[in-house]
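>>> What would the 3D arrangement of this be:
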Amino acid sequence: MSPTVTQVGDGTYLVGGTDVNWTVLTDGDAVTLIDAGYPGDERLVLESLRSLGFRPEQIAAVLITHAHIDHVGSLPGLLRRATFPVHTSEREARHARREYLEQATALDLVKRIWRPGHLRWSLAITRAGAARHVRVPEARPFPGGGPLDLPGRPVPIVTPGHTSGHTCYHLPESGAIVTGDALITGHPTSRVTGPHLVAPFFSHDPAGTLAALDLLEPVAADLILPGHGPAHRGPIKEAVALARERATPAR
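Modelled structure (predicted):
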């Protein structure tokens, strides 16, 4: 398997790994990596960087949308190769350090294994290391406020719900927003395509996940870079409205 690297703007790339995405922002000889896939995606993360002409030593920082294993899994391996800061919201930094854990359990998945797409997806993520215990003790809160002094000049927007400290990243210079799992466009366990919410059992607080859309609606962005599914072009206000229409009660 090879990563799918899609350029979506100047110095902005959405990369697909094992049914999950990460974003690469480039500026000169440095990169910002937003999220990092499963433990088994480490090779794919490295390959995606290499395909763009970068080495792990050129990572200026890794930003985390949230600390589920499909978004932080390769970080311990990457940090053994190079030294770089890892940032997220103050609450989510504690989650990444595994001071607590907010994640769907194996039982949650087993109870739904009969549903379309769940078995194939479960087997794929198990091979990618979904059952491993991963912690990122290096995770720390963002320095300062406003745009971060990193490639892409990302602006954090804390969107609690999917996890207590989930964070999206606005990229004003490219009119994009990295939404993690606050707003996705596709998932192997879902028959829905286009902007929608993850299935409620994936979220720590499903009602909060829905409410977090209020924080995304006013953002000046017309390009959504989700944690799952392809990039979506169109005003985020319209994407949020569609996601609200498609939202289902928690189950």
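>>> use CA for all of it now, contacts and neighbours both
OK.
>>> Which helix or which strand is home to Val45?
Using DSSP states H and E, Val45 sits in helix 42-51.
>>> Run through the neighbouring helices and strands of that helix.
Helix 42-51 sits against helix 75-81, with contacts defined as 3 or more Cα pairs under 8 Å, 6 or more residues apart in numbering; DSSP states H and E.
>>> Give the full set of residues in contact with the residue nearest to the spatial centre of the chain.
Nearest residue to the geometric centre of the chain (Cα atoms, centre = their mean): Gly180, 3.4 Å. With contact set as Cα atoms under 8 Å, 6 or more residues apart in numbering, Gly180 has these partners: 65-66, 167-168, 225-228.
>>> separation between it and His66?
Remark: distance between Gly180 and His66 (Cα to Cα, to the nearest Å) = 7 Å.
>>> if I look at those two, which residues touch both of them?
Joint contacts of Gly180 and His66 (Cα under 8 Å, 6+ apart) are Thr167.
>>> so how many other residues sit close to Val45?
Residues near Val45, counting by other Cα atoms under 10 Å, number 29.
>>> how about the strands of the stretch 51-200 of the chain, start to end?
Per DSSP state E, counting those that start in this stretch, the stretch 51-200 of the chain carries strands over the ranges 59-63, 86-88, 139-141, 155-158, 167-171, 176-180.
>>> right, and out of the contacts of Gly180, which lies closest to Ile236?
Distance ranking of the contacts of Gly180 against Ile236, using Cα to Cα, places Leu225 first at 10.9 Å.
>>> what residues are up against Thr83?
Thr83 sits next to Glu57 when contact means Cα under 8 Å, 6+ apart.
>>> Equivalent analysis for Ser203, please.
103-104, 161-163, 209.
>>> between the contacts of Gly180, which is nearest Gly234?
Leu225 (11.5 Å).
>>> ok, the closest one - how many residues close by?
30.
>>> For Asp10, see how far away it is.
14 Å.
>>> one step back: would you turn the contacts of Gly180 into a markdown table with distance to Val20?
Output for the contacts of Gly180, formatted as a markdown table (distance: Cα to Cα, whole Å):
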| residue | distance to Val20 |
| --- | --- |
| Thr65 | 12 |
| His66 | 13 |
| Thr167 | 16 |
| Cys168 | 15 |
| Leu225 | 11 |
| Pro226 | 9 |
| Gly227 | 6 |
| His228 | 5 |
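>>> One more sequence to fold, the one below, so I can look at both together:
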Amino acid sequence: MTVETVAAGVHLVRGSAVNWVLVVDGQAVTVIDGGYPGDAGALEASLTAVGREPGDVVAALVTHAHVDHVGGLAPLAARVGFPVLTGPAEVRHARREVVEQAGPADVARHACRPRVLAWAVHAVRLGALRSVAVPSATALDEPLDLPGRPVPVPTPGHTSGHTAYLLPDAGALVSGDALVTGHPTTARTGPQRLAAFFDHDPARAAVALDALAPLDAGVLLPGHGPAWRGTPEQAVAIAHSRDAGGT
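As a prediction, this is how the structure comes out:
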């Protein structure tokens, strides 16, 4: 686990396979996503690393409810009792009333691709096959009176209710898995979309990028890969170029 301060009070935490974000304002913390089940200890350690503790968390925001984004968050939320908020269309997914994520059969169909098998083995060790639900998840209600003044940006496609979050005071965009800068299944770096088999609706996920392009930010904080300095417009253009066969 590494913790990178990307702006005043904004910290990108990189686990071994996925990221989450801590937004600190005084003693209060907003957590955005929370890693795999195996990242639960690292999530708490990241709070300690920025001088806070679980009791300082006032709310958690979820970009989407895949196991690698809520697995480490669920037990902390259940123990501490802070609200877990996500896009209205994502609530049923977070509660596991529906499931919209690649399963073992989907991964197996792509296991012959370089890096996919190694990633899958590591993901299983982190708890990828566990059934994780956040029964307390509720739909976010704007405006959000939380540290960082996060602004939800609907970006459906990766899941039906995927939501990115703009942190306007910090000039940062938390893009979740709508737009990443790397992933263990690829050697490619820089702004890009995840492999299509990870998306619930790949065509819709491609269109969702356009919702990010006009946003005012100077740093991208993705669900996978390092922070990227540049505007969302530039990042989206790079990702679209790669979708079209560019490098």
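>>> Give me the TM-score for these two chains.
For these two chains in superposition, a TM-score of 0.97 is obtained (TM-score structural alignment, normalised by the length of the second structure); 245 aligned residues with a Cα RMSD of 1.1 Å.
>>> circling back to that earlier point, identify those among the contacts of Ser203 of the first structure that sit within helices.
With DSSP state H as the criterion, helices contain Thr209 from among the contacts of Ser203 of the first structure.
>>> Going by neighbour count, which of the contacts of Ser203 of the first structure are buried?
Buried residues within the contacts of Ser203 of the first structure, counting neighbours by 16 or more other Cα atoms under 10 Å: 103, 161-163, 209.
>>> Just put the strands of the stretch 51-200 of the first structure in a markdown table and tack on distance to Pro200 of the first structure.
Below are these laid out as a markdown table (distance: least, Cα to Cα, whole Å):
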| stretch | distance to Pro200 of the first structure |
| --- | --- |
| strand 59-63 | 24 |
| strand 86-88 | 23 |
| strand 139-141 | 26 |
| strand 155-158 | 19 |
| strand 167-171 | 18 |
| strand 176-180 | 15 |
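>>> What separation do you get for the counterpart of Val84 of the second structure in the first structure and Pro195 of the first structure?
Matched to the first structure by TM-score structural alignment, Val84 of the second structure sits across from Val86. Relative to Pro195 of the first structure, Val86 of the first structure is positioned 28 Å away (Cα to Cα).
>>> Wait, the match of Val84 of the second structure touches Ala60, no?
No: with contact defined as Cα atoms under 8 Å, Val86 of the first structure does not reach Ala60; the gap is 9.4 Å.
>>> of the two, who's got more company?
More crowded of Val86 of the first structure and Ala60, by other Cα under 10 Å: Val86, with 24 against 21.
>>> Confirm Phe197 of the second structure sits in a strand?
No: remark: Phe197 of the second structure does not belong to a strand; assigned using DSSP: H, G, I helix; E, B strand; the rest coil, it is helix.
>>> number of nearby residues for the residue opposite it in the first structure once aligned?
Alignment note (TM-score structural alignment): Phe197 of the second structure maps to Phe201 of the first structure. Using other Cα under 10 Å, Phe201 of the first structure has 16 other residues around it.
>>> Quick one: end-to-end distance for stretch 81-93 of the second structure.
Between the opening and closing residues of stretch 81-93 of the second structure lies a distance of 20 Å (Cα to Cα).
>>> List the buried residues for that stretch?
Across stretch 81-93 of the second structure, burial judged by 16+ other Cα under 10 Å covers 82-93.
>>> Show me which of those residues is closest to Trp119 of the second structure.
Nearest to Trp119 of the second structure among the buried residues of stretch 81-93 of the second structure: His93, at 23.6 Å, using Cα to Cα.
>>> Verify the stated contact: the closest one with Thr63.
No: with contact defined as Cα under 8 Å, His93 of the second structure does not count as touching Thr63 (11.5 Å).
>>> what range in the first structure matches the longest helix anywhere in the second structure?
Longest helix in the second structure by number of residues (criterion: DSSP H): helix 232-243. Counting by TM-score structural alignment, helix 232-243 of the second structure pairs with residues 236-247 of the first structure.
>>> what comes into contact with that stretch?
With contact meaning Cα under 8 Å, 6+ apart, stretch 236-247 of the first structure is reached by 183, 195-197, 210, 213, 216-224.
>>> Contact partners for the aligned partner of His93 of the second structure in the first structure?
In the first structure, His93 of the second structure lines up with His95, judged by TM-score structural alignment. Counting by Cα under 8 Å, 6+ apart, His95 of the first structure touches 67, 101-102, 165.
>>> Repeat that for Ala137 of the second structure.
Neighbouring residues of Ala137 of the second structure by Cα under 8 Å, 6+ apart: 83-86, 91, 94-95.
>>> what does Ala120 of the second structure align to in the first structure?
Using TM-score structural alignment, the equivalent of Ala120 of the second structure in the first structure is Ser122.
>>> Tally up the residues packed near that match, please.
Neighbours of Ser122 of the first structure under the rule other Cα under 10 Å: 18.
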